[in-house]
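can't give you the sequence, but here's the structure:
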């Protein structure tokens, strides 16, 4: 009988935390960068051959799929990472069955509702598109959960091969179909194919043997964690996609398409953070779950780095918004330069909130995120529709940023309760980032005054940011060494 892989001691002499983080993070970063840059290149091509209104339809499709996923999301993957028994076959078996039944149930409910959803947006062509797109949820549910158990051990090779491998294959197919069809169907088929390949690769590289025998202890552990997560993903999704849902009703699909692609570009750094940094943050913080002092010190160091490197990036994207959008997508997209800049700031604040959420996950207290998300949702509901009607994409983006920033005050209060975080301590994490951001904005503004071609101006703005980051990396080398050592 095969024995399960032992759970490694992250701080043991044979496998120190820092070495595991460095090795796993390097693999994850390399794979993710390749896959995300491929998507970036795909979008640069497709925005020039597919009309913006088709991207508007796809934005509605993705938001709708995400809504049904979020309604039923209970945090199985997070439970596998957080639980010390998460690597055991009996635990993974229960996790797989929960996700599989969930995926099949979503499709059974969502597919028949497709005509109603299309009618809500006054877009009858959406009906068959939605039915096909919903099939991706079946493959997502059947994906092997063993990949999440390996993440706790900082073994990201399989995760990269599965997630980024499927992403690359989906990107290639989408690009080929986009050139051939030049409509939304290329985007939809590529999305479904990516989900299918993720399912296939997961069982090739991280196989499990599903069994009808359900382990009672694993079921209890999963249900206890799921109870804390219940409703959290749904609320989080609504507040993160509220702009798409609302703008889908109040602006044309063309404007929605322009805005959605601008958001994709503005959130590109956050997507890298979610794929590269976030999978490392939770296991890092989990190692400190028995010490509030160590947890607080690690959290403050991570949060400071987010602001320090994120705010200069957001400053560059705000000041050079029009040239960047024009170079990446084409001249029509410069029309959404202002909301693009606002969402760039939102992206950095969102990354900071993800680090806070990681503390809750590491301490098996995901329910604490619910109050933060609820407050954020209430603020957003009150503001987004009137602002979107009055100011279009600019109003929607402003509502998203304002609600998130105000809700972060509650996040800090929650962290004070569970790890003793001081308000002044938290504000200290912002200081260096704000200074670096203002300096970057000033330098980028000066670059914009030069009488040079658009492409050269965008390139110079990027070089300014890289120069600022280089200086910051040199100054912060001691802090990075501390993280690497697991302190």
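Here it is on my side, so go on. Because the structure is a prediction, the values reported are computed rather than measured.

going forward, measure contacts and count neighbours with C-alpha atoms only.
Will do.

starting at the chain centroid, how far to stretch 390-399?
Chain-centre distance of stretch 390-399: 22 Å, with C-alpha atoms, centre = their mean, to the nearest Å.

buried sites along that stretch?
For stretch 390-399, the neighbour count (16 or more other C-alpha atoms under 10 Å) marks 392, 393, 394, 395, 396, 397, 398, 399 as buried.

Which of the residues you listed sits closest to residue 44?
residue 393 (21.4 Å; C-alpha to C-alpha).

Go ahead and confirm the closest one touches residue 259.
Yes: Residue 393 lies in contact with residue 259 (C-alpha atoms under 8 Å); the separation is 6.7 Å.

Give me the common contacts of those two.
336, 339 (C-alpha atoms under 8 Å, 6 or more residues apart in numbering).

then this one, side by side with the first:
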């Protein structure tokens, strides 16, 4: 029976297989990334990671602030297999890539001024070439997510990452500057584009403009665009703000800890973005009790899996950093603990956002994310001003609790809210958070060092 469930052609079987491939791919990707980071921390100084963190803030910010949901549109639209629709989406994606690179050229001047670092003037335009290259990625990647057939995409992503990391390490060994990270990022984007184009099956994209397809993409995407503006503040706002409070060296150490602590959140977002949206499209939970039960079961399993990883990091993060990194980066261990605890309330409700997107409610998601971003940014800055990094982390944690009723309200609108899920994991999350803080209480003073570092 289990074999039939996993190997069948139904939604459940494809969901299990796709989730398994995404999970395996993400673990492999993060393992490679962590291994490369361990080598890079011995080849480069912490300041290099601080500069790269700022550059990443701008690149991710531009990417998110210009996102009109092309990938999500292909996954959820009834026309997601129509050549006119996907080729129009690809054309829009290319135009966006060109615009993003031009924006990077101008933002280099602004970034150099606001952070008082002339290196950024030249680095941002070069780093922005990766966004230009990514604009040419084939929509066959999104089609694989739409149909929950992610095995080949996952394997190709793994191969491209191995090649890209190898080139990056060679560059870092030879150059020993932050330029190696920048050039490595551009080469990585080129490698992924080449591999996906060469080895991913399906029809090739062509430059095409279908007015009705463009109208549908823009109608759905305008709310995604506004949502990603809020998403930028939620996922990158901390580093953008801390860049004004901390030295580049300290910011680099913070970024190392943040990378490790955000692993469970990144994995869950990737699975749900590529699996839960198609699942909700094919089995909307408000359509029948059977659909609701299947979605509920998937949500319970997903949250439990992510919780297990999150609290394993929270308890063991300090020792993991001490074991893997050299002494210059050991302060990142307590950052792992703080960030892991900070994200717990968010993990409880994150599946609900994808329920709304699966039903095409990009407008509802935007309004929710707008409130989330506003509350989180205000409390993060207030906490940083008055209580240092510890206050900022507590501010984010409180903001997620304050906004959760609105998360539940959106889920209820689409017949996806599960109060027992929220209650159970809320109690478990709070109990484990208290246990983690008690366990690491003596180490939390490190956060005040970050608050005073300039």
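That came through, no problem. Source: prediction; values computed, not measured.

Among the buried residues of stretch 390-399 of the first structure, which lie within helices?
393, 394, 395, 396, 397, 398, 399 (DSSP state H).

Looking for the alignment partner of the last one in the second structure.
If I follow you right, that is residue 399 of the first structure. Taking TM-score structural alignment, the alignment pairs residue 399 of the first structure with residue 395 from the second structure.

sorry, back to before: export the ones in helices among the buried residues of stretch 390-399 of the first structure as a markdown table, with columns for distance to residue 66 of the first structure.
Formatted as a markdown table, those follow (distance: C-alpha to C-alpha, whole Å):
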| residue | distance to residue 66 of the first structure |
| --- | --- |
| 393 | 21 |
| 394 | 23 |
| 395 | 23 |
| 396 | 19 |
| 397 | 19 |
| 398 | 22 |
| 399 | 20 |
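
of all those, which comes closest to residue 448 of the first structure?
Using C-alpha to C-alpha, these come closest to residue 448 of the first structure at residue 394, 22.2 Å.

mind listing what that closest one touches?
So residue 394 of the first structure contacts 338, 339, 342, 388 (C-alpha under 8 Å, 6+ apart).

Please repeat the previous calculation with a cut-off of 6 Å.
Contact analysis of residue 394 of the first structure by C-alpha atoms under 6 Å, 6 or more residues apart in numbering lists residue 339.

quick one on the thing from earlier: how close does the nearest residue to the match of residue 399 of the first structure once chain neighbours are set aside get to residue 386 of the second structure?
Using C-alpha to C-alpha, 6 or more residues apart in numbering and skipping residues adjacent in sequence, the residue nearest residue 395 of the second structure is residue 379, 4.7 Å away. Per C-alpha to C-alpha, to the nearest Å, residue 379 of the second structure is found 11 Å from residue 386 of the second structure.

Mind jotting down where the helices sit in the stretch 101-250 of the second structure?
119-127, 129-134, 140-146, 151-175, 179-199, 211-245, 248-261 (DSSP state H, counting those that start in this stretch).

against the first structure, where does the third one fall?
Using TM-score structural alignment, helix 140-146 of the second structure corresponds to residues 146-152 of the first structure.

try the first one
When the first structure is aligned by TM-score structural alignment, the counterpart of helix 119-127 of the second structure is residues 125-133.

in the first structure, which spans are strands?
With DSSP state E as the criterion, the first structure has no strands.

Select the longest helix from it.
Looking across the first structure with DSSP H, the single longest helix is helix 17-46.

okay, and that one goes to which residues in the second structure?
The aligned range for helix 17-46 of the first structure is 11-40, by TM-score structural alignment.

roughly how far is that stretch from the heart of the chain?
With C-alpha atoms, centre = their mean as the basis, the mean position of stretch 11-40 of the second structure lies at 13 Å from the chain mean.

Now it on the first structure. Mean distance?
For stretch 11-40 of the second structure, the mean deviation from the first structure after alignment is 2.2 Å (mean C-alpha distance after the TM-score superposition for the first structure).

now do stretch 235-244 of the second structure
Mean for stretch 235-244 of the second structure is 0.7 Å (mean C-alpha distance after the TM-score superposition for the first structure).

for stretch 188-197 of the second structure, same thing?
Stretch 188-197 of the second structure sits 1.8 Å off on average (mean C-alpha distance after the TM-score superposition for the first structure).

Repeat that for stretch 389-406 of the second structure.
Mean for stretch 389-406 of the second structure is 2.6 Å (mean C-alpha distance after the TM-score superposition for the first structure).

how distant is that stretch from the center of its chain?
With C-alpha atoms, centre = their mean, you get 19 Å for stretch 389-406 of the second structure.

what's the closest of the buried residues of stretch 390-399 of the first structure to residue 291 of the first structure?
residue 399 (37.3 Å).
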